[in-house]
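Visitor: Need coordinates for the below:
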Amino acid sequence: MNEDAQLKRNIGFWAALSTVIGTAIGGGVFFKTPVVTEVTGSSSLTLFSWLLGGLITIAAGLTTAELSAAIPETGGMVEYINHTYGKTPSFMLGWAEMVIYFPANISALSIIFSTQLIHLLGLDLKYLIPMALVVALSITLINLCGSKYGGGFQTFTTIFKLIPIALIIVFGLFSKNGGPVPLFPVKAGTDINFLTGLGHGLLATMFAYDGWIQVGNIAGELKNPKKDLPRAIIFGLLGITVIYLFINFVFLKSLPISSINGNENTAADAAKVIFGDFGGRLVTIGILISVYGAINGYTMTGLRIPYAMALDKTLPFSKQLSKLSKFGIPTAAALVQLFIAFIMVFLGDFNTLTDMLVFVIWIFYTMTFAATIILRKREPELKRPYKALLYPFTPIVAILGGIFIVVSTIFTQTSLALLGLGITLLGLPVYAYARKHNHISKDSD
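Guide: Coordinates of the predicted model:
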């Protein structure tokens, strides 16, 4: 029976719109501005980087939505890659998500949560790593108690994540504190190459925009995917872009750019300027709840990646990784994810980890955008409830954006790119071993 026929089409436009916004907005919006301002050197190029990142994300979302509507299967991007390129590339995506994408998100956000908590409480930075480990562990323990608890906690934190954003934007825009924000001409700071600054800045913003790929996973359950899916993506991602532009404008208005550069406490410092010390602390607590919820979202989703791969017997120790606890949670898979995240907490910092995960995942994102064009030519008869708007312009914009992100990272952060590629390519011998050990056929590759 076709999987599309089994899906109940009961999701309307507003539910789809909230899904778009809820999956994309996380902790990155609060903590990437210090990086963007530092690498661009100017407020104009900072805001242009956020705008360009939003436009690329909109093009990417509209492009991927065509695949989501045509291939509405559990697994999302893994299934699109598998359908277009075969099992080995789809395994490599799953491997990259398992050993880089989700653990790096968990560890990076745990580090930034701990940094903010230390700043709020006035503690010594020596507690940073132990606190980050406890944060990651606590979220995993919540999820080990069952999806009911992990999902419930996610709903709670999703509501709270929008509160500090709304407060900072509304009060910050009308606050008399701060100074002017030069917007034109768009140029890099002193001694900074424009394209290099833009490449670094764009890479940083893409972490904040990340999460949009999950949008299309509900395509098979929309009442009217042809109409509602593109509208939800356009209005949702456009709304997120506007929110990000406004909140970054407020940061730049509230603090001198020299005080923002490299300052991981920018959001908290800006909140103090806008609301005063007590109000700033309350907003910071809201930010902490938002970040904690983002960690939960990545933990809850990520632990199911090694579990799904183990069910296909494409990993060593697949039997153990596919076992469920009495709460219906793949405990071994969750512990593997936590172990990798622990290693990353010790070895990396917030920006290194997030830059690496964005670089690696955008390789596969770009392959996904290209898959839209490939399948149009290879399988013209494939049922497409929704087709990418302004085709082929939209997928070309998404592909060019992806190529720019990947290539600029290779040239400007070569060691980071090589590390990400090296860890990803380690999946090939792992896959070969598992395929041989578990007697997996090569026919479908």
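Visitor: C-alpha from now on. contacts and neighbour counts both.
Guide: OK.
Visitor: biggest helix in the protein by residues?
Guide: The longest helix of the chain (DSSP state H) is helix 266-302.
Visitor: what comes up buried for it?
Guide: Using 16 or more other C-alpha atoms under 10 Å as the test for burial, helix 266-302 gives 266-275, 280-300, 302.
Visitor: repeat for stretch 421-437
Guide: For stretch 421-437, the neighbour count (16+ other C-alpha under 10 Å) marks L421, T424, G427, V430, Y431, A434, R435 as buried.
Visitor: what's the answer for stretch 177-187, then?
Guide: G178, V181, K187.
Visitor: Equivalent analysis for stretch 157-165, please.
Guide: T157, T158, F160, K161, L162, P164, I165.
Visitor: out of these, who's nearest S49?
Guide: Distance to S49 across those (C-alpha to C-alpha) is lowest for I165, with 19.5 Å.
Visitor: Save the buried residues of stretch 157-165 as CSV, and put in secondary structure and distance to K87 too.
Guide: Output for the buried residues of stretch 157-165, formatted as CSV (DSSP: H, G, I helix; E, B strand; the rest coil; distance: C-alpha to C-alpha, whole Å):
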residue, secondary structure, distance to K87
T157, helix, 36
T158, helix, 35
F160, helix, 40
K161, helix, 37
L162, helix, 39
P164, helix, 43
I165, helix, 41
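Visitor: With distance to E79 as extra columns, can I get those in a markdown table?
Guide: Below are the buried residues of stretch 157-165 laid out as a markdown table (distance: C-alpha to C-alpha, whole Å):
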| residue | distance to E79 |
| --- | --- |
| T157 | 29 |
| T158 | 27 |
| F160 | 33 |
| K161 | 30 |
| L162 | 32 |
| P164 | 36 |
| I165 | 34 |
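Visitor: Looking at those, which one is closest to P385?
Guide: T158 (29.7 Å).
Visitor: so where do the helices sit in the stretch 51-200 of the chain?
Guide: Under the criterion DSSP state H, counting those that start in this stretch, the stretch 51-200 of the chain contains helices at 77-85, 87-96, 102-121, 128-144, 147-174, 194-209.
Visitor: please give me the structure for this one as well, since I'd like to look at both together:
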Amino acid sequence: MAKNSSQPKMKHELSLLDGTMLVSGSMIGSGIFIVSADITRNVGSAGWLIAIWIITGFMTLTAALSYGELSGMFPKAGGQYVYLKEAYNKLIAFLYGWSFFAVIQTGTIAAVGVAFSKFTAYLIPAFSEDNILFHIGFLKISAAQLMSIFIIVLLTYINTKGVKSGKIIQTTFTLTKLLSLFGLIIFGFIALKPEIWHANWSNAWDIHNLKADNTTVGLTLATAMGAIAASMVGSIFSSDAWNSVTFIAGEMKNPKRDVALSLGLGTLIVTIIYVSANVAYTGVLSMHDIATADKDRVAVAASHIIFGNLGTYIIAVMIMISTFGCNNGLILSGARVYYTMAKDGLFFKQTGELNKAGVPEFGLWIQAVVASILCLSGRYGDLLDMISFVVVIFYVLTIFGIYILRKKHPNAERPYKALGYPILPAIYIIMGLIFCVLLIIYKPQFTWPGFIIVLIGVPIYYISQRNVKKKDEALTDS
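Guide: Next comes the predicted model:
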């Protein structure tokens, strides 16, 4: 017993404010400043641009409010992994944890790191992705990729020093970027140009592809559905990581109440900001200017109109703060999933151990290694496509798990119940499945690799279980 009592334990240091800032901060990274360019190229009109963000916001809020029930039932580290294990079995939970490690969390960390470098390069061109430093085989290593890796390693090191260090960074940086975004939105509406607003909204629901030369390509019903799905890759990525607070429930002061409240408050704040920011974009930039913004930096283009030359540098700094804080939240929360998996015998044993500061240090570092490799692997858009497909599949499975758990454990304690059950969760499931099917049809070159990564986890699971069984038999024999 003396040995067990001396083992490091997770520290309950996170408040409702910390949880809400973790949700908001992990969601607001780079997407809102960049992906509206690609959305506009796909759908071509102001109405559909805003509709994409509203649809995504509705899905995110619905999912977050549904997860509130699960977080109240299982207020411990691991979040979605735990919910899937309780609703289904260890195999489904492992496939999520494996995908989380291989592409969902690590890919998001890499994509946000690359975005940080993009905006650093706006201030310091030497860090541009066009500045190729050397080659490793067929890989071209740019200054932007090395900067991305540096940020990931730095934030990982900070988070190995304890959850308190991570939460200070998270709360400070999130409050800063929330204020900067509100400022961008308010001044955007003040600087609104009536002629641009009228031009953008006079034919707001004419869906079409918008080309760089300002020509348009009309869409049939089928291709329009594909364009909407392709557009939502960016908006879903921008709204992802809202569930990060569920991973660190074991470190919340009052997890049964505060995890659910953090989910609801955080996603609502971000949804309002995202929709408002895009409305502001359409008031100062033509649809062509949004679609052709230099390196997709829509927020920088809008800031140039709103604030003049100085404003573009200010917003670039604000976006660097945003992506830095976002990656801190992703890195902080991600390792808690591997920690819980290791406790179940489904991940490297060392990831189930805490350091003196009470955090899973080994899990943090192996997450950093994989994210760094993904930084070297390629482009921002490729990572978005792989992540969005895989993550929505597991969101659908998890939300369907609410129905399963209501049957399996009807009398379980539920401090909070899913809002609108059974209708709203069902709507999310239907919308999520439609999104995934359309993505398979219209973007198979990136969605299939993500699906294959999930399936690779099946043999890994059975091999790991066989090894565990052998060890148990050996212990029994001895």
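Visitor: Can you give me the TM-score here?
Guide: Once superposed, the chains reach a TM-score of 0.87 (TM-score structural alignment, normalised by the length of the first structure), with 432 aligned residues with a C-alpha RMSD of 3.1 Å.
Visitor: just to revisit the earlier point, filter the buried residues of stretch 421-437 of the first structure down to just the ones in strands.
Guide: Among those, no member falls in strands (DSSP state E).
Visitor: pretty sure G420 of the second structure is in a helix, no?
Guide: No - the assignment for G420 of the second structure, made by DSSP: H, G, I helix; E, B strand; the rest coil, is coil rather than a helix.
Visitor: And it? What does it align with in the first structure?
Guide: Matched to the first structure by TM-score structural alignment, G420 of the second structure sits across from L390.
Visitor: any idea how far that match lies from A271 of the first structure?
Guide: Separation of L390 of the first structure from A271 of the first structure (C-alpha to C-alpha, to the nearest Å): 41 Å.
Visitor: Ok, I234 of the first structure next?
Guide: In terms of C-alpha to C-alpha, I234 of the first structure sits 30 Å off from A271 of the first structure.
Visitor: do Y101 of the first structure as well
Guide: Look at Y101 of the first structure and A271 of the first structure: by C-alpha to C-alpha, they are 30 Å apart.
Visitor: Would you mind getting the average deviation of the longest helix of the first structure from the second structure?
Guide: Helix 266-302 of the first structure, aligned to the second structure and superposed, deviates on average by 1.3 Å (mean C-alpha distance after the TM-score superposition for the first structure).
Visitor: Secondary structure element for whichever residue in the second structure pairs up with I410 of the first structure, which one?
Guide: By TM-score structural alignment, I410 of the first structure lines up with I440 in the second structure. Assessed by DSSP states H and E, I440 of the second structure sits inside helix 423-442.
Visitor: got a list of contacts for that helix?
Guide: The contact list for helix 423-442 of the second structure (C-alpha atoms under 8 Å, 6 or more residues apart in numbering) reads 59, 62-63, 66, 225-226, 229-230, 389, 392-393, 396, 399-400, 418, 447-448.
Visitor: and if we set it to 7 Å?
Guide: When contacts are defined by C-alpha atoms under 7 Å, 6 or more residues apart in numbering, helix 423-442 of the second structure is touched by residues M59, T62, A63, S66, G226, A229, A230, F389, V392, V396, I399, T447.
Visitor: Reformat these as TSV; add neighbour count and distance to K471 of the second structure.
Guide: Formatted as TSV, the contacts of helix 423-442 of the second structure follow (neighbours: other C-alpha atoms under 10 Å; distance: C-alpha to C-alpha, whole Å):
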residue	neighbour count	distance to K471 of the second structure
M59	20	44
T62	22	43
A63	27	39
S66	28	39
G226	23	50
A229	24	47
A230	21	47
F389	27	36
V392	20	36
V396	19	35
I399	26	35
T447	23	37
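Visitor: So which of those is the closest to K140 of the second structure?
Guide: Closest approach to K140 of the second structure among these (C-alpha to C-alpha): T447, at 23.8 Å.
Visitor: separation between the closest residue to I185 of the second structure other than its chain neighbours and S388 of the second structure?
Guide: Nearest residue to I185 of the second structure, sequence neighbours excluded (C-alpha to C-alpha, 6 or more residues apart in numbering): A277, at 5.4 Å. When distance is defined by C-alpha to C-alpha, A277 of the second structure is 22 Å away from S388 of the second structure.
Visitor: Which one of those two is surrounded by more residues?
Guide: More crowded of A277 of the second structure and S388, by other C-alpha atoms under 10 Å: S388, with 26 against 22.
Visitor: Identify the residue of the first structure aligned to that one.
Guide: By TM-score structural alignment, S388 of the second structure lines up with V358 in the first structure.
Visitor: Can you get me a residue count around P360 of the second structure?
Guide: 26.
Visitor: Which of the three states applies to the closest residue to it other than its chain neighbours?
Guide: Computed as C-alpha to C-alpha, 6+ apart, the closest residue to P360 of the second structure that is not its neighbour in sequence is L354, at 4.5 Å. Assigned state for L354 of the second structure: coil (three-state reduction, three-state DSSP).
Visitor: quick one: L354 of the second structure and L364 touch, right?
Guide: No - using C-alpha atoms under 7 Å, L354 of the second structure is not in contact with L364, being 10.7 Å away.
Visitor: Of those two, which one has the most company?
Guide: Applying other C-alpha under 10 Å to L354 of the second structure and L364 shows that L364 carries more neighbours, namely 25 against 19.
Visitor: Spell out which residues sit in contact with Y416 of the second structure, please.
Guide: Here Y416 of the second structure is in contact with G68, E69, G72 (criterion: C-alpha under 7 Å, 6+ apart).
Visitor: again, only this time at 8 Å
Guide: Contacts of Y416 of the second structure (C-alpha under 8 Å, 6+ apart): G68, E69, G72, R257, A260.
Visitor: For those residues, which entry has the maximal number of neighbours?
Guide: A260 (30 neighbours).
Visitor: what angle sits between the helix or strand hosting it and helix 298-307?
Guide: Assigned by DSSP H and E, A260 of the second structure belongs to helix 255-284. With axes from the mean of the first three to the mean of the last three C-alpha atoms, to 10 degrees defining the directions, helix 255-284 of the second structure sits at 60 degrees from helix 298-307.
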